[in-house]
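Below are the sequence and a predicted model for it; my questions follow.
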Amino acid sequence: MINWADYPNFTKAEFDCKETGKNEMQKRFVDVLQAIRTEFGKPMAISSGYRDQSHPAERNKSTPGAHTYGCAADVAVSGGDAQHLMYLAYKHGIRRIGVSQKGSGRFLHFDMAEHHGFPSPALWSY
């Protein structure tokens, strides 16, 4: 169980499933995100955190994605800040990074799903 008071730069609501309201984020992952945020020194807007398997982005997948394990988050960021965040994420042990830097919905996906059998290291673009 996560004590959200331990994370001065994040709230539970940011990580709640937008479909169900559930939140099963893993403490070890949020600990790493907080360390990244502290070093980054700027806000990190979480656009997607935990996703229940019934979430539209998950329900048509053949196997559950990293968000369903509570060890993934998408951070709304672009430009030089995106490059700096990727550097910090790698520095703090994130080895799975997805990059979406086109159009209006730019974000970085960070996850630690290697503990659930996902290939690592991995870098991909959307």
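That came through fine.

going forward, measure contacts between C-alpha atoms and count neighbours the same way
OK.

who does the helix or strand residue 109 falls within touch, helix- and strand-wise?
Residue 109 is located in strand 107-111, with elements delineated by DSSP states H and E. When contacts are defined as 3 or more CA pairs under 8 Å, 6 or more residues apart in numbering; DSSP states H and E, strand 107-111 sits against strand 72-76, helix 79-91, strand 96-100.

Need the winner for burial among the ones you listed.
Mean neighbour count (mean count of other CA atoms under 10 Å) peaks for strand 72-76 among the helices and strands packed on strand 107-111, with a mean of 24.

The structure to be compared is supplied as follows:
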Amino acid sequence: MFQNDYFKESELACRCCGKNHFKDETLDRLILVRGRLGKPMIINSGYRCPAHNARLNATMTHSTGQAVDVSVAVGGAHQLMKIALEEGFTGIGVKQKGPVKRRFIHLDDLDSIPGERARPTVWSY
């Protein structure tokens, strides 16, 4: 699964238990984004086991193995969002307020989430 030039398995694994159920299709899409971006992507969060996700009081997107949070700010955020949408990511979460080091873009490629508007969709934190 993790035979690529850009990401290590540990970057996409759950931070609390080390389990990694990151989906191959999502990784393939992420690799395409990284290649087009042309610079390293710092992954803040990849797969989250259900227990870790519950402790964070977060939606289920990361527990599906189809979501990442990428540390990025300012113009880099816009470039990342544009490329991610072009490569098939359907959920874009934008956190661009506060200290630059705490800013990120959430990317997921889920088809839909019950009770949510049709995808693709963008939201802010």
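Noted; the coordinates are in hand. Note that this is a predicted model, so its numbers are computed, not measured.

Please state their TM-score.
Superposed pair, TM-score by TM-score structural alignment, normalised by the length of structure 2: 0.89. Supporting alignment: 121 aligned residues with a CA RMSD of 1.8 Å.

picking that back up, against structure 2, where does the strand holding residue 109 of structure 1 fall?
The aligned range for strand 107-111 of structure 1 in structure 2 is 104-108, by TM-score structural alignment.

what's the average distance of that stretch to structure 1?
Following the fit onto structure 1, the mean deviation recorded for stretch 104-108 of structure 2 is 0.3 Å by mean CA distance after the TM-score superposition for structure 1.

what does that stretch rub up against?
26, 61, 66-73, 77, 81, 84, 89-96 (CA atoms under 8 Å, 6 or more residues apart in numbering).

Only the buried residues of that stretch, if you could.
Residues of stretch 104-108 of structure 2 classed as buried by neighbour count (16 or more other CA atoms under 10 Å): 104-108.

can you tell me what part of structure 1 the lengthiest helix in structure 2 aligns to?
Assignment by DSSP state H gives helix 24-37 as the longest helix of structure 2. The aligned range for helix 24-37 of structure 2 in structure 1 is 27-40, by TM-score structural alignment.

wait, what's in contact with residue 57 of structure 1?
Here residue 57 of structure 1 is in contact with no residues (criterion: CA under 8 Å, 6+ apart).

since we're on residue 2 of structure 1, how many residues are nearby?
By the measure other CA atoms under 10 Å, the count of residues near residue 2 of structure 1 is 15.

Skipping adjacent residues, who's closest to it in space?
Spatial nearest neighbour of residue 2 of structure 1, excluding adjacent residues (CA to CA, 6 or more residues apart in numbering): residue 27 at 5.9 Å.

Look up how far residue 70 of structure 1 lies from that neighbour.
For residue 27 of structure 1, the distance to residue 70 of structure 1 equals 9 Å [CA to CA, to the nearest Å].
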